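> sharing a sequence plus its predicted fold:
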Amino acid sequence: MTNKMLSKVEGNVLTLERVFNAPRELVFQAFSEAEHLKQWWGPSGWSIPVCNVDFRPGGIWHYCMKCEDKAQGDFYGMESWGKAIYKAIATNEQIEYTDYFSDSEGNVSADMPSTDVILQFVEFEGKTKLINQATYASVEALQQVLDMGMEQGITETWDRLEVHLQSAQ
């Protein structure tokens, strides 16, 4: 990929930025509609067999990522469930939500940190700059997800988003 993700850690806040060669409306749709999310969400080799989106303030996005790549060894067949609760939405501009690790029933994991996320979709030279600001309860909580390889996972996920956006135009 020619476009690298910029990553900055300040205390308990992780900010990620990347420019996508697609209109802002399409990038926003890719984050707000299940039909889009199923095509690109998750790192390489993972699929989204469950993706339920109620895209409105107070609505919930509940999903399952499943490793389909036998080359990923112990991860093959593993499921990782997540749940987001949308707080505020400004169409084509911003999505605010709290992101949780969960189980298949939507019960939030007490062992894993939650994340308050603000996604901004900014017009940038005919493209879209995506700014993801993730705030954690503590520096330690942020470090926990960084140690799990979250940055690599997001890099791969956003690479998949770039491919999806090109095919969706």
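Cool, got the structure.

> please make it C-alpha for all contacts and neighbour counts, starting now.
Noted.

> following the longest strand seen in the chain, which helix or strand comes up?
Ranked by residue count, the top strand of the chain under DSSP state E comes out as strand 79-90. Later in the chain than strand 79-90, the nearest helix or strand by DSSP states H and E is strand 94-102.

> output the contacting helices and strands for that next one.
strand 79-90, strand 115-124 (3 or more CA pairs under 8 Å, 6 or more residues apart in numbering; DSSP states H and E).

> included below, for side-by-side comparison, is a second structure:
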Amino acid sequence: MTVTTPSATEIVLTRSFAAARHLVFAALTRPDLLRRWYGAQGWNLVECDVDLREGGRWRFVSAGPDGDRMTQSGVYRQIRPPDRLVYTEVFADQSYPGTTLITHDLTESAGVTTLTSTIRYATSQGRDTALRYPMKRGVAESYRRLDALLETTGES
């Protein structure tokens, strides 16, 4: 996974998966699949509500080590299967101001899907705060779990 910071308020994560684009899109949007991969090592989704329509809301509650909980939610802004998903995100115990906008763009070539995720924070301080967290490690661990899921999902 590559991580870049193209502007003062953005982080861009890029990762390729050995799977068809429609399968990766499904893994980003279907609760039954999200529950199987979303979260860093030791974290699992215990609540996963998805109203997959533009203007629809989503809400995830993750449980981690020592009973820690993390709640995040937002609103879907654009849904264009299988190549684009745009939504807002706010954490219940957020340590930075404002709403974050996340854009996932998916491209496929020869059965390999590249997921480019642009995370745009409301402020540069928000972006900098997120960069201080172990976000890169957590997302990388989560994407390894997604790899394992995609290997077993097949062409369904």
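Arrived safely. Keep in mind that this is a model prediction, so the values were computed, not measured.

> so where do the strands sit in the second structure?
Using DSSP E, the strands of the second structure run over 2-4, 10-17, 44-50, 57-63, 69-80, 84-91, 100-109, 112-120.

> relative to residue 66 of the second structure, how far out is the most centrally placed residue in the second structure?
Centroid-nearest residue in the second structure: residue 28, 7.0 Å away (criterion: CA atoms, centre = their mean). Here the criterion is CA to CA, to the nearest Å. By it, residue 28 of the second structure lies 27 Å from residue 66 of the second structure.

> kindly report the same for residue 5 of the second structure.
32 Å.

> which one of these two is surrounded by more residues?
residue 5 (15 against 7; other CA atoms under 10 Å).

> circling back to that earlier point, ok, the spatially closest residue to the residue nearest to the centre of the second structure that is not a sequence neighbour - contacts?
For residue 28 of the second structure, ignoring the flanking residues on the chain, the nearest one in space by CA to CA, 6 or more residues apart in numbering is residue 34 at 6.4 Å. Counting by CA atoms under 8 Å, 6 or more residues apart in numbering, residue 34 of the second structure makes contact with 27-28, 45, 48.

> list only buried entries from those residues.
The neighbour count (16 or more other CA atoms under 10 Å) marks 27-28, 45, 48 as buried among the contacts of residue 34 of the second structure.

> of the residues you listed, closest to residue 134 of the second structure?
Distance to residue 134 of the second structure across these (CA to CA) is lowest for residue 45, with 18.4 Å.

> identify the residues contacting whatever residue of the first structure lines up with that closest one.
Here residue 45 of the second structure is matched to residue 48 in the first structure, going by TM-score structural alignment. By CA under 8 Å, 6+ apart, the residues touching residue 48 of the first structure are 38-39, 41-42, 63-66.
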